[in-house]
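Asker: what follows is a predicted protein model with its sequence.
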Amino acid sequence: MTWDKILLIGLIAVLILGPERLPTYAEKLGRFVRNARDYVRNAQERVKTEMGEDFDDVDWRKLDPRQYDPRRIVREALLDDAPPARVGAAAAGKPQSPSGPQEYTPPPPPPRRSVFSLEDPPPHDDEAT
């Protein structure tokens, strides 16, 4: 806030509260600011004591949520990944193993799903919740 805004807020407070009530409200505001400042200072000291020596090593700017940029995070994640390994003869230009090129073996088919009927119902566990 700039000084002209603070001065404007003070002038509005004088007009609304009046000269009789203004000193009591100014005292309450000062007490509130002191209590808030003490609360924040105590919280900082408590965090420092609970974290120990590692507190000074933390780079707080790196943890600032305002620096979060999803596009940058995705871009870095995509650039950091190594390309997937190619199998067998498809891996042109890569050194072959001493035993020669490896053949591609497809994965086994998924297990067949059981078809249940009224005569053959699915298994049931009476103790399950």
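Answerer: Noted; the coordinates are in hand. Numbers count the residues shown, from 1 in each chain.

Asker: for the rest of this, base every contact and every neighbour count on C-alpha atoms.
Answerer: Will do.

Asker: from Asp4, how far off is Glu27?
Answerer: If you measure Glu27 against Asp4 using CA to CA, to the nearest Å, the figure is 22 Å.

Asker: how close does the residue most central in space within the chain sit to Asp81?
Answerer: Note on the chain: the residue nearest the mean C-alpha position is Pro65, at 8.1 Å, using CA atoms, centre = their mean. As judged by CA to CA, Pro65 and Asp81 stand 24 Å apart.

Asker: element containing Val40, please.
Answerer: helix 3-51 (DSSP states H and E).

Asker: adding another structure so you can compare the two:
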Amino acid sequence: MFFGLTIEKVILIAVVGGLLIGPERLPGLAAQLAALVKRVREFGQSAQGRLKEQMGEEFDEVDWKRLDPRQYDPRRIIRDALIEPVLTPGGKTPSEAALAAARRPAAPAAAVSPAGAYDTENGRPSSVDAPAAPGSATAPLPRPDQSS
């Protein structure tokens, strides 16, 4: 049931309540409870009638069982959200788009100026076009095994 109450607990509460109230007041309280239930039903029916009247024909088209909040399980919602693929503007999932980008050939590198060129074979800046003047910042450094 609800609030952790089983049918056995509800029956036990009703029996204890009946004993505490007593046989004199029990019929009057039962009649009050019946009137309360009747008013709640009438209120629900009138609210449904007003809603039908305001919505018109659309009221019959709504699938009310689909909107029942008791059917929503947060675990299922999260699982479905994680399984559902998210598409990028190209129509691919993010992982497919990343794979396609990784497989594309790299764009040719821009030409590097002689000041920024570096000779990995010799471990020193390289002179790409022409040797620079001795003593300048771009002048090739002598190799350690060469004497100057």
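Answerer: Received the coordinates, thanks. Note that the structure is predicted; figures quoted are calculated from it, not measured.

Asker: quick TM-score on the pair, please.
Answerer: Here the superposed chains carry a TM-score of 0.53, computed using TM-score structural alignment, normalised by the length of the first structure; 90 aligned residues with a CA RMSD of 3.2 Å.

Asker: name the surrounding residues that touch stretch 44-55 of the first structure.
Answerer: Outside stretch 44-55 of the first structure, no residue is within contact range by CA atoms under 8 Å, 6 or more residues apart in numbering.

Asker: which part of the second structure lines up with that stretch?
Answerer: Alignment of stretch 44-55 of the first structure against the second structure: residues 48-59, by TM-score structural alignment.

Asker: in the matching stretch, what counts as buried?
Answerer: Residues of stretch 48-59 of the second structure include none that count as buried (16 or more other CA atoms under 10 Å).

Asker: and stretch 19-31 of the first structure, by the same measure?
Answerer: Going by neighbour count (16+ other CA under 10 Å), the buried part of stretch 19-31 of the first structure is Leu22.

Asker: which part of the second structure matches that stretch?
Answerer: Aligned by TM-score structural alignment, stretch 19-31 of the first structure falls on residues 23-35 of the second structure.

Asker: to what extent does stretch 27-45 of the second structure diverge from the first structure after superposition?
Answerer: Here the mean offset of stretch 27-45 of the second structure against the first structure after fitting is 0.7 Å, by mean CA distance after the TM-score superposition for the first structure.

Asker: how near is Arg75 of the second structure to Ala81 of the second structure?
Answerer: 10 Å.

Asker: actually Gly49 of the second structure, not the one I typed
Answerer: Distance of Gly49 of the second structure to Ala81 of the second structure, given as CA to CA: 37 Å.

Asker: re earlier: gap between the helix holding Val40 of the first structure and the chain center?
Answerer: 32 Å (CA atoms, centre = their mean, to the nearest Å).
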